[in-house]
Every structure is written in C-alpha cells, then in structure tokens.
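Participant: structure, please.
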Amino acid sequence: MEKILILDFGSQYTQLIARRVRELNVYCEIHPFNKIPELDADIKGVILSGSPSSVRDADAPKPDLSNIKGHLPLLGVCYGAQLLAAEFGGEVEGAPSREYGRAMLTVKDQIDPLMLNVPSPTQVWMSHGDTITRLPENYHIIGSTENVQAAAYHIEGEKTWGIQFHPEVYHSTDGTQILSNFVLGICGCSGTWSPDSFIETTVAELKAKLGDDRVILGLSGGVDSSVAAMLLNKAIGQNLTCIFVNNGLLRKNEFDDVLDSYKHMGLNVIGVDASERFYNDLKGVTDPEQKRKIIGRDFVEVFNAEAKKIEGARWLAQGTIYPDVIESCSVKGPSATIKSHHNVGGLPKEMNLKIVEPLRLLFKDEVRRVGKAMNMDQRLLGRHPFPGPGLGIRIIGEVTAEKVRVLQEADAIFINGLRDAGLYDSVWQAGVMLLPVQSVGVMGDERTYESCVALRAVISTDGMTADWVHLPYEFLANVSNEIINKVRGVNRVVYDISSKPPATIEWE
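Facilitator: Okay, here's the model as predicted:
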C-alpha cells in the first residue's frame, strides 16, 4: 500500500499534517525522527514536521537522512526546512522577533512543481523563532514573505523542498494545494485510499491473521468498538464474541437499546448486567479518582469472568485508534497517565490472549467514515462521546441507584430534546450533571427542597479544547421546564457556560 512517511520532531501540528494527507485519500504514517522504519517500495515520499526545538540547540533532533534525501521526494516543514538548510551548508539564526501568525507569501517560481496552481500572493501561517539566513548553493528560492526571504525553496537536481510555514493549518489558505502538489504530483500517489479500500484490505488482513481463531471484544456502545466489531464480524463471523457490560451507569435504556442494535447488526453479543455489583462497590465513595478506579477495576473483573467462559479464545480485540498509537511512541514519550477505564486492561496473564486492533491506523473521523461505508446504524455512528465511567462521574459525590435514576431521566430529556430540535449533530458532546446541592423551590403551592442539575453541551474536534454551545434560550427553557416537571427530585436546572480550558468537559 503506497504511503507517505511523516517524521515527527515534536510539533503540535504533526497530527494535522497526517490529517491533511489522509484527506487527499493517501495513507500516511507518523514515526519519531529517531525511529525511521525500513524504507520499502511502498513509501512514496517523506515529510519532516516542525518542532519546538531549534536546529541551533546542542541536543536538536537530527535524523539520519542519508537514505532519504536525494533518493525519495522530501518536504521539510518549518523546523524540517531549517534542518535541511543548516545540515547541508546553509545558516539558520534566531529571528529578530518570533514570527507567529499570518503572512503573505509571494510565489517566486510559479512553474515549480510544489507551487503549481498556488496564487501569488497567498496567505500562510508562520510559527517559528529561527529563520534561514543563508541557503546552500544549490538551493533555489521559490517563495518569500516580507520578513522571510527563504520562505520556500527547492534543491536543484533533487525532489527536495523546504517551506518555513505550515501548510497543514487552516490559516494557510492554499496549504492543501501545496500538500496536494507534493503528495499527488511530486510523489505520484494515486489518491485511492478510501473507507472502502480500507475495509477491503483490513478484512483480508484480519482473515489471514486470525484464521479460525476465536476473538473476544469488549463493546462499549461507542463508535470505535462498534466499528471494530463490524470489521471483525466481516472477517471471522461467529468466531467473534462481543461482551457488553452494563455497569449501571449507562444512559436511560441504553443497555437494552444498544444490545438490540448490536443483534440487528448480526453480532454475536453477550450482555452482562453487573449494575448491583458496581453500586455496592461505589457505596460511600465520593473521591472522583477513587470512583474511576473502582469502576475500571470492576469492569475488568466482570469482563475477565465472562471471557474465561469462552472456550478457545486466543485474541482480545480493542478499538484503539491512531492518535493513541501516535501518543504511545511520541518523541516526547508516552502519556504519563492512562485512564484505566478507556481500555480493557489488566487481563490475567494465564489467559494468554494476543491483541488485535483493526482501527489502529485511523483517526476518529475516519472511523466514522468506515462505519458509514459499512452501513452502520446512524444512531450508533453519530453518538456523542461518552465517558468510560459513565454517569459515575456526572454524579458529583456518592453514587447511588436513586441518583442514577434521577440523572438518567434528566439526561434523556436533554439528549432527546437536542435530537428533536435538530441540534444533536451540531453538538460534539452533551450531558447532564447531578450536583450535590439542594435548593428551595415552589411546586403546586408547596415548598420543595430538591436537587439541582447542570446541563453541559460543548463543541470540539478532539476533546483537548472545547467551547460551550450557545443553545437557543427557548430550547433551554423548554428542557428546564420538562426536567423540573417530570423528574422527581429535581427543582432547579442551570446551564454550564465554561470552556475547556480552564474547565474540563466532565465535572469529575
């Protein structure tokens, strides 16, 4: 399979480069600069990412490019461009002032392959503290800005280019055209990598890898595990056994509804209702992290108990996606904290299960595209993200069955209201929090002293940052009235207008 190799020097934009290449229907992989994979015939070109480092630092990341430069099409972005200049006879110095933000690029050579169909001038995005002050002799300038003479260059006699701006960000208005010129034009990629081709290739690989072996998959009701299950089902059919655990902290009727959806999809699913076990173990616990650990531990133990009943199982399938894979081998090192509930972890060694991850090459939006190509139920495919500990971290304080009932009812009114008003798909994530606060109210001429709930709705692309959604006042008023009138135990509704950062999406 043809692919573009992206060498990561730690830039905040590296994943975005990969996203843009994937949008051209070309497969690409990100690898740390110091872990370059074997260069086989499938690699059609290489992109060097930006970096928070300076090429002038003593410990600056400097890969061995001897088998790449001059042999494969090569594009250096920002730090990558400065590296290609500094390491081969040019000079890079600190800029008089850090260049950050929009700049206008004048194209100096409009017939250069990288600049084809790029208007001049065109807006680009700068983000660097260094600048190239002298290029090596055989480097030819193809683009300049007011402050950066060597904003883009081409090495004569080689398929090697460097640009000191970021074509992958939205603010570079013709950045996609530049990347397309490199990936489709210079590298000669066919642009045929699509959801359908991914499905066909992945199913064939799964068949070859798994043969007649039995596979276990823990379903969560979310998009990733559901799409992984569909791919595995296409490959091995009834040799896949899915386990869906009800921890008692799911949304109203979710266990039965999702279980029914899975069965209509033809999946072999075991539903396990372990609600009482989770409620008992959460009694008296108020610390958020302790709640998370209990929920994660109980899930693993319930899952393990069911998995042991499946004879001949040799594989554990997981819905791991590409951002998880990238982070685990980041040039900055793996994430310091991994939340246990996000994965089926801690399986006993005696189970001796091997791991299979059908989605490990895909970003989140690509997972949805693959699910759509397999005709997955839109209500599953378009589901908002839902935290692994479920309503357990939307109930502030101790979790009880009664509090879960109250929150499920209020949450159902809010989520169904978003769907009915046509707002659900424009919101990235929404939910209700049950607060440990009681307030005085009046209902039917009687004084009440009941709970308060907070509505939360955010818009985001990856959950790392989020803004609160400006839902219509009339909609909020209707939802508030319905919750107070129909949910016994609630007499006050508030709307959370905090963004992330400084707040988080969930309250615990």
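Participant: CA only for contacts and neighbour counts going forward, please
Facilitator: Noted.
Participant: mind checking the longest strand of the chain?
Facilitator: strand 91-107 (DSSP state E).
Participant: just the buried residues of it, please?
Facilitator: By 16 or more other CA atoms under 10 Å, the buried positions in strand 91-107 come out as E91, V92, E93, E99, A103, M104, L105, T106, V107.
Participant: which parts of the stretch 301-450 of the chain are helices?
Facilitator: For the stretch 301-450 of the chain, the helices defined by DSSP state H, counting those that start in this stretch cover 322-328, 364-373, 378-381, 401-420.
Participant: would JSON lines of the ones you listed with mean neighbour count and distance to V479 be doable?
Facilitator: What follows is the helices of the stretch 301-450 of the chain, written out as JSON lines (neighbours: other CA atoms under 10 Å; distance: least, CA to CA, whole Å):
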{"stretch": "helix 322-328", "mean neighbour count": "16", "distance to V479": "36"}
{"stretch": "helix 364-373", "mean neighbour count": "19", "distance to V479": "29"}
{"stretch": "helix 378-381", "mean neighbour count": "15", "distance to V479": "21"}
{"stretch": "helix 401-420", "mean neighbour count": "19", "distance to V479": "6"}
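Participant: could you also give me the structure for this next sequence, so I can compare it with the first?
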Amino acid sequence: MVETESFIEEKVTEIGDAVGDANAVIALSGGVDSSTAAALAYEAVGDQLAPVYVDTGLMRKGETEGIRETFAYMDSLRIVDARERFLDELAGITDPEAKRHAIGEQFIREFETVAREVDADSLVQGTIYPDRIESEGTIKSHHNVGGLPDVMDFEGIVEPMRDLYKDEVREVARALDLEEVVSERMPFPGPGLAVRIIGEVTEEKLAVAREANHVVEEELEEYDPWQALAAVIGKATGVKGDNRVHGWVVAVRSVESRDGMTARAQDIDWETLQRIQSRVTGENENVARVLYDVTHKPPATIEYE
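Facilitator: Got it, this is the predicted structure:
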C-alpha cells in the first residue's frame, strides 16, 4: 500500500518541477484518478493550472452537471462542449481499438486548443498503473496511454499516479480530503459509454446505454460492486404489447475486485435482476431483452471493449 503523506509530498514536488514557471492543463473527468491528479497539481502549481472537463457526449447521466458542482471551487475550471466533434470522429467506426484511438486523439486535440488559449506547455493526466499494464500488454489501449496520438503539442505529459492501483489512489484522495462522492466513486472508463456499445456509436445507442447504466448503478449500489455497468451489445426479437419488436439487447455486469487486474462476477439475487430488467425494458421501448454477465476476469475484461 502507498504511504500517503510521503507520496503527496513527492508528487507535489515532481509536478512543480515538471511544470516549472509555465502553465499546465489537467484532464479532469470527475473520477477519482483525474480528481486526485488535479488536487495534487493544484497544490503544486496553483493558478498555473487550467482544469479542463470535456463533455464528450459519452458520459454518464448527469455527469456534466455533477462536475460543475463538485469542482466549483476551481475558478479556472473550463467545461468544453465537444459532443458533436466526438460523435463525428466515431461515425462509422466499429473496431474497439479504433474507437479508443479516435477518442484518445480527439481528447488531445481538445486539450491542445485550451492549452493554446492559456499558454500551457504540459498536460497532467490521472493515468494509473493498470492503464499502463493493459495498454503496454496490448490487452486493450487506454485512451490516455496507448490511445494517444503520436504527435502532440505538449512539451510534457505529467502522470503523478502512474504507479498506483485504484485502491491506492483512493487512499491518496482521502488523505487529500477530497469529498467522498469523488474518493469512493465507482470506476468509469475514460472513453465513456463508447466502450459499452458494441459496434458503431450512435445517438440512439448512447441514449439506451446512458439510461441503462443509470438504472444498474442505482439498483446495485447496495452490493457495493467494484464496478457495475450496462452494455448495448446488439439487437434481438422481443414483444411489446401485442407487437413484435427488434430491439436492443442490454448486458448487465457487476464485479468485485481489489485492483481491477482480476475480477469476479457478483452473485446478484433474482429479485434484483428482475427489477433491473423491468426498469430497463420498461423505461426504453427500444430494449427487447436484458442479460446478466457471469464471466470473471480473466477470461473476460471488465468492460466490453
């Protein structure tokens, strides 16, 4: 485990040395990784830091409003509406790796735009150790590691949590007195709902995935999962009223883990699963059926793409 006091002291110095007298952009998503990186960077360089939250259109329900409230204390917080640009970049892409690379590149372009406006040389990211392991091991690229473009307008990328696991990041977040809503937040992938949609990302699939994930997180909160999610995995025949429908299939996944490197599917009671399927199919007429994924990691990854 991490010795938080010495870690914080070391990383504040490291960030200060890396940024120097210049300005820096911090990629802020609202998750514990980027929020902890932002807190460390803010302590290191103060007003030289420009926190940037990019609304990709791939986020959870209410995410942007939550960011605005949680980080209101950061006067320099910028919220960039890039929903159209991300959907345009993802149009026609079905390969998971190609999706991650498209998202990683668009993120960088958004940060570069802000960096030019505030004259920033460095980009601070909340990359953690499992991100690096999966990207370097070619399990899948993470948008903030293997998904980054080869050419970027930043002199340096600063990753203060690059050697930490998720549970260690939470320890540091608590030591920094971050709000519980941040420090204990369930992991959410950087590419967002795009990796919870099999095939091309469309507005219709995003709407289904967003509502289904909201239902799943609400209903499974009492199980205290490492991660609980819903993925739109294809279409199948169903019946709504007296009519045949060809609707979306939503897979529900809930796992327990210590560090995300391995995970076990949770044993969810039948009544809860039925409540989830009733809400997901009842609240969206385009959903034909709901499945529960019982696969551990390995052989599966936690996310679908």
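Participant: what's the TM-score here?
Facilitator: Between these two chains, after superposing, the TM-score reads 0.87 (TM-score structural alignment, normalised by the length of the second structure); 303 aligned residues with a CA RMSD of 2.7 Å.
Participant: helices or strands up against the longest strand of the first structure?
Facilitator: Here strand 91-107 of the first structure touches helix 79-86, strand 122-134, strand 139-144, going by 3 or more CA pairs under 8 Å, 6 or more residues apart in numbering; DSSP states H and E.
Participant: how does it look with 10 Å?
Facilitator: Under the contact definition 3 or more CA pairs under 10 Å, 6 or more residues apart in numbering; DSSP states H and E, strand 91-107 of the first structure sits against helix 79-86, strand 122-134, strand 139-144, strand 152-155.
Participant: so the second one matches what in the second structure?
Facilitator: It refers to strand 122-134 of the first structure. Across the second structure, nothing matches strand 122-134 of the first structure (TM-score structural alignment).
Participant: one more: the shortest one?
Facilitator: On the basis of TM-score structural alignment, strand 152-155 of the first structure is assigned to no residues in the second structure.
Participant: and if you look at stretch 476-495 of the first structure?
Facilitator: Going by TM-score structural alignment: stretch 476-495 of the first structure matches residues 273-292.
Participant: ok, and for that stretch, which residues are buried?
Facilitator: Within stretch 273-292 of the second structure, the residues scored as buried using 16+ other CA under 10 Å are L273, I276, Q277, R279, V280, T281, N286, V287, A288, R289, V290, L291.
Participant: ditto for stretch 116-123 of the second structure
Facilitator: Those would be V118, D119, A120, D121, S122, L123, for stretch 116-123 of the second structure by 16+ other CA under 10 Å.
Participant: still on that earlier bit, okay, the helices and strands packed on strand 91-107 of the first structure in JSON lines with distance to L267 of the first structure and mean neighbour count next?
Facilitator: Output for these, formatted as JSON lines (distance: least, CA to CA, whole Å; neighbours: other CA atoms under 10 Å):
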{"stretch": "helix 79-86", "distance to L267 of the first structure": "47", "mean neighbour count": "26"}
{"stretch": "strand 122-134", "distance to L267 of the first structure": "47", "mean neighbour count": "20"}
{"stretch": "strand 139-144", "distance to L267 of the first structure": "55", "mean neighbour count": "21"}
{"stretch": "strand 152-155", "distance to L267 of the first structure": "53", "mean neighbour count": "24"}
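Participant: and of these, who's closest to A454 of the first structure?
Facilitator: strand 122-134 (39.2 Å; CA to CA).
Participant: what is the distance between the closest one and the centre of its chain?
Facilitator: On the basis of CA atoms, centre = their mean, to the nearest Å, strand 122-134 of the first structure sits 28 Å off its chain's mean C-alpha point.
Participant: run the angle between it and helix 79-86 for me.
Facilitator: Orientation check (axes from the mean of the first three to the mean of the last three CA atoms, to 10 degrees): strand 122-134 of the first structure against helix 79-86 gives 30 degrees.
Participant: quick one: strand 122-134 of the first structure to strand 91-107, angle?
Facilitator: Going by the same axes, to 10 degrees, strand 122-134 of the first structure makes 150 degrees with strand 91-107.
Participant: and strand 122-134 of the first structure, what does it pack onto?
Facilitator: Here strand 122-134 of the first structure touches helix 79-86, strand 91-107, helix 175-180, going by 3+ CA pairs under 10 Å, 6+ apart.
Participant: 7 Å instead?
Facilitator: strand 91-107 (3 or more CA pairs under 7 Å, 6 or more residues apart in numbering; DSSP states H and E).
Participant: now render the buried residues of stretch 116-123 of the second structure as a markdown table, adding distance to D242 of the second structure.
Facilitator: What follows is those, written out as a markdown table (distance: CA to CA, whole Å):
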| residue | distance to D242 of the second structure |
| --- | --- |
| V118 | 59 |
| D119 | 61 |
| A120 | 60 |
| D121 | 61 |
| S122 | 59 |
| L123 | 55 |
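Participant: since that was my last question, I'll sign off now.
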